[in-house]
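Colleague: need a structure here:
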Amino acid sequence: MKFLTLKETAPLLLSLLSGVLLALTFPLYDFESLAWLAFIPLFSAIEGKTPQRAALLGFITGMAFYSIGLSWVNNTLINYGNLPMVLSFAVLLIWAAYTSIYLTLFCYFLNRVCKNKPVLFFLFAPVLWVSLEYIRSTHSEYGFSWLGLGYSQYKTLPVIQMAEITGVYGVSWLIMLVNAGLYLTWKSWQESNNNMVLRFLSVTVLVLVLWVGLGISALNRAAPKPNFKVALIQGNVEQAIKWNPVYQLVVMNKYRNLTLQSMQSKPQLVVWPETAMPFYYTRHQSGTLFVQELARETKTPILFGNPRGEQNGSEVTHFNSAYMVTEKGETKDRYDKMHLVPFGEFVPFKSLLFFVEKLVPMIGDFGRGEEATVFDVAGQKAGVSICYEITFPDLMRQAVKNGAGFLVNISNDAWFGKSAATYQQMAMGALRAVENRVPLVRAANTGVSGTITANGEVKDETELFVDAARTVNIAP
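Modeller: Purely as a prediction, here's the structure:
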């Protein structure tokens, strides 16, 4: 039997190392500093290889990265979809393979275009990476912005401030530029090319210092004082009982009690999570009256998530929606979710994943909304997103363009269990706040609920899987 030599296995190990390092930069691990050098092992692995071999090594990095970073998918499909473990892991690997295609293309074109051209490598790598990341993130149906490189720095506020101008993709560009610069500095040092060491290192440091300096300057700008109180209600309703008619009154009374508890701090808006009420609002007479009467009793508007059905002949199209009930008990605004969750609200790649829809009856296709509705509340304008939509910059920006002074994200993260997924969503929310320079509030059924300032600072976070009524003060 012939064993692989160290020279043959080294590129594979280096590619795997890059994938693991990338995964460790995101929640729950949050080793953010690793992002600035995570690609150096991969760059070393593809050096001197053919474009095809470089593409394979990029795919290996992607599979390691996304299999770890998206492992929460298994919790959803196994525990709530009743999918056998083997098939659940197969779905995870297929999803990781799909997202790894972009890393594969990155390594292929980087190797093909920049082989033995270090200056071009330094300039081209960040642009190529951001181009592919943008393509991956923006498709109207299959776009998947999760684990975009820039999100890894959500806690490093000076780094993410430039997202106001560049979006999250600018932060991704910077991280890749630093990775390329450090790699080429190290490579030039190995070759005793002191001139190129100085050039690559000085340019890399200069760009980084200027970027962080501008970020610090932005943080030092005078900010408006918080003057708008929002009560975030975290019902912590188990998924297993959420739609069980036996527990309907239990769920309704839980939200009533938590809402009344929050009234002690006199909020101007109450926010309940996605699909908070276990009935179809406007169709369920007593349930509809329950929400309207509570709004009148508390003299406070209630914004909440609820599914709705739209009759089209003999068929009913379901929508994941958000409603606004005014302090007078009037149903004023509605928003229908526009970007649906893969495997939760529609099944992607149906021809390939035919067994998922068959084995997971809780998954059903939903209709898509068409407009970023802005809700008028207490003299302010709120842009609403539902769950997964927080990951899409262009979608969230629509509400701000329509006049929203703050953003509201409602979610039901019970599907994810105690995994990294809900924390990864909060990380993406931090970039949405900075990109639009507006605060963001988030109410999630099982957490994490909380606020994000216009500078991207995550505050007022609740614990996972606890009841909570938290009143926060924001500055629209």
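Colleague: drop to CA atoms for contacts and neighbour counts, all remaining ones
Modeller: OK.
Colleague: And the helices in the stretch 51-200 of the chain?
Modeller: Using DSSP state H, counting those that start in this stretch, the helices assigned to the stretch 51-200 of the chain run over residues 51-69, 72-75, 85-114, 118-138, 157-160, 163-166, 168-190, 194-219.
Colleague: Tabulate the ones you listed in CSV, adding columns for mean neighbour count and distance to Thr298.
Modeller: Output for the helices of the stretch 51-200 of the chain, formatted as CSV (neighbours: other Cα atoms under 10 Å; distance: least, Cα to Cα, whole Å):
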stretch, mean neighbour count, distance to Thr298
helix 51-69, 24, 42
helix 72-75, 20, 38
helix 85-114, 19, 45
helix 118-138, 18, 41
helix 157-160, 23, 37
helix 163-166, 17, 37
helix 168-190, 22, 39
helix 194-219, 16, 37
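Colleague: Contact partners for Ser15?
Modeller: By Cα atoms under 8 Å, 6 or more residues apart in numbering, the contact list for Ser15 reads Pro41, Leu42, Ala45, Leu57, Gly58, Ile60, Thr61.
Colleague: Next, the second sequence, to be compared with the first:
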Amino acid sequence: MTLQPPASPQVTGPGEAPRPVPRRWAVALSVLAGVALLLALPPYGLWWLSPVGVALLAAATHRRRLFRAFGLGSIAGLVLFLPLLWWTTFAAGWLPWALLSVAQAAILGLMGAAGAWLSPLIDRWRGLWPLILGLVWVAQEALRDRAPFGGFPWGRLAFSQDEAPALHMAAYGGAPLVTFFVAAAGGALIALAWRPWRAGSAVPRARRPLGPVIGFAVALAALIAGPLLVPVASSGGEKAVVAIVQGNVPRLGLDFNAQRRAVLDNHVTATEKLAAEVAAGRQKQPDLVVWPENSSDIDPLRNTDAAAVISQAADTINAPILVGTVLRTDVPGDIENAGILWNPGTGPDIDQKYVKRHPVPFAEYMPLRSIARLVTDKVDLVRNMLSGDHPGVLHSGAVTVGDVICFEVAYDDIVRDTVIGGAQVLAVQTNNATFNEAEARQQLAMVRLRAVEHGRESLMVSTVGVSAFVGTAGQVYDSSGFNVGAVMVRDMSLGGTTTLATRLGHWPEMVMVALTIVALAGALGLRRRRRTTNDDAEAR
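Modeller: The predicted model follows:
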């Protein structure tokens, strides 16, 4: 006896091949997908639009030829990334912004092509749509997180969920699991809304059995609201008093570095004012004071004046200060972006220093400098920032800090390494003076996810804002304004539950990437057997 494979479900009329959405509609759906994905992210924060964007892009690319699906995915990517990354123009100009946006959009285009490739699988088993979309979105983000030049994870679905129920899932599988849930909700949404298309018509069939509609509606509700039932990690019982100092800069823009002494003085003055408040009994005595990235662009290990004023601030507040600074090296042009503990009485503790492990390409160092110099001589204006070689685990005495500098908060492994190394709280030192408030809000959303992911209370401290404390459920405390000076003091819980996400690390993401590859391979046989007339359909 020969077993015959089950027949494909009837998705059009008798004898008709599966049809994609008409091309003119598909382009509009791709544009709307990019808009929805953009508005879901800070500073807009309409998190519920993320599944909608996923569903719209899936509808546009389903059953399309691969090249056209790549183009539709790229259109959605450009609509998303060009405005999302506009703040990069303030520091780097329009060309790096355009190149970065196009590179990110192209990876979204590859995902669109993957969705088209998997169409026969979805046509045969409609219930796989949530699973398939969850997997391909995680795989797409895994690629963007790593390539090119070490990746740029901005705009992940997970980073749009700082106010959403799905944020709770970060404690169990990190950002990849949050992305999976959001994309799977989009998959349930498109499976619920999809209607078969008649050949030669732009009118979808309206008939739909009630059972699948109810099933997908229940799945969608579970995927969106279900994480509310998932508990987040509890924080530790022991506490330490931590102060954030946002000293502000004389003015926003690239030329703030020309006023670097004024920036340092701002942070010294704000710390001394805090010391006066402590002496008057109006503020608690801090166990640790945290200054932002670039709070001293003058190397205090080589400049005695800078060292003297920082020591003065530490002595006055009578607490260690985590100073964000730029350190020169013995090689001209080579620098280090570092956080270093500065103790009262004894000054800098060289053993408690963290050097940024992931400098930003084309901004903090120039890859392929000799090739780039053929295009413009401005590449030589970019200094060569060296990478650190160990996680930012700093012991101040009262508290062990997991130090993460600026964009590093977007990278899963860098943050996790500090927690594995014993960090009791997470501190993200950043400098948003060359960007804008939108970028700062996007970064704060990442800090909120990391606090939930690792069960560690966290803080973000910026030269100009936004600075804030964050709890282990992602709640924000004492958030500052933007382009203002601010000092905030809070009791922070030390340590807490080690989450499943911390223990598993990158394994959930790797498993989902592997399943994506299996699905792509599994669709090959179905594609060979499927009779397709997409060329005629898309020519209309």
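Colleague: Now do the same for Leu149 of the first structure: its match in the second structure.
Modeller: Alignment note (TM-score structural alignment): Leu149 of the first structure maps to Leu157 of the second structure.
Colleague: Where in the first structure does stretch 501-513 of the second structure align, residue-wise?
Modeller: Under TM-score structural alignment, there is no match for stretch 501-513 of the second structure anywhere in the first structure.
Colleague: Same list, the helices of the stretch 51-200 of the first structure, but as TSV with distance to Tyr280 of the first structure please.
Modeller: Converted to TSV, the helices of the stretch 51-200 of the first structure look like this (distance: least, Cα to Cα, whole Å):
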stretch	distance to Tyr280 of the first structure
helix 51-69	34
helix 72-75	27
helix 85-114	30
helix 118-138	31
helix 157-160	40
helix 163-166	38
helix 168-190	36
helix 194-219	44
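Colleague: Minimum distance to Gln248 of the first structure: which of those has it?
Modeller: helix 72-75 (25.2 Å; Cα to Cα).
Colleague: Where in the second structure does that closest one fall?
Modeller: Per the alignment by TM-score structural alignment, helix 72-75 of the first structure matches residues 87-90 in the second structure.
Colleague: And stretch 425-435 of the first structure, by the same measure?
Modeller: Per TM-score structural alignment, the counterpart of stretch 425-435 of the first structure in the second structure is residues 443-453.
Colleague: How about stretch 95-103 of the first structure?
Modeller: Counting by TM-score structural alignment, stretch 95-103 of the first structure lines up with residues 100-108 of the second structure.
Colleague: rewinding a little: so how far does the match of stretch 425-435 of the first structure sit from its counterpart in the first structure?
Modeller: Superposed on the first structure, stretch 443-453 of the second structure shows a mean distance to its aligned partners of 0.8 Å (mean Cα distance after the TM-score superposition for the first structure).
Colleague: distance between that stretch and the chain's centre?
Modeller: Relative to the centre of its chain, stretch 443-453 of the second structure is centred 9 Å away, using Cα atoms, centre = their mean, to the nearest Å.
Colleague: What residues does the aligned residue in the first structure for Ser479 of the second structure make contact with?
Modeller: Aligned against the first structure by TM-score structural alignment, Ser479 of the second structure finds its counterpart in Glu461. By Cα under 8 Å, 6+ apart, Glu461 of the first structure lies in contact with Val448, Ser449, Gly450, Thr451.
Colleague: tell me which of the residues you listed are still there in the second structure?
Modeller: When these are mapped onto the second structure and checked using both residues aligned by TM-score structural alignment, their matches' Cα atoms under 8 Å, the preserved contacts are Val448, Ser449, Gly450, Thr451.
Colleague: need those residues in a markdown table with distance to Leu294 of the first structure, secondary structure and neighbour count, can you?
Modeller: Converted to a markdown table, those look like this (distance: Cα to Cα, whole Å; DSSP: H, G, I helix; E, B strand; the rest coil; neighbours: other Cα atoms under 10 Å):
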| residue | distance to Leu294 of the first structure | secondary structure | neighbour count |
| --- | --- | --- | --- |
| Val448 | 25 | coil | 24 |
| Ser449 | 22 | coil | 28 |
| Gly450 | 23 | strand | 24 |
| Thr451 | 24 | strand | 30 |
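Colleague: Is it possible to get TSV of these that adds distance to Asp413 of the first structure?
Modeller: Output for those, formatted as TSV (distance: Cα to Cα, whole Å):
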residue	distance to Asp413 of the first structure
Val448	8
Ser449	10
Gly450	14
Thr451	16
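Colleague: For Leu21 of the first structure, find the nearest of the helices of the stretch 51-200 of the first structure.
Modeller: helix 51-69 (7.9 Å).
Colleague: what about that closest one, how far off from the second structure?
Modeller: Averaged out, helix 51-69 of the first structure is 1.1 Å away (mean Cα distance after the TM-score superposition for the first structure).
Colleague: Now do stretch 517-525 of the second structure: distance to the chain's middle.
Modeller: On Cα atoms, centre = their mean, the centre of stretch 517-525 of the second structure falls 29 Å from the chain's centre.
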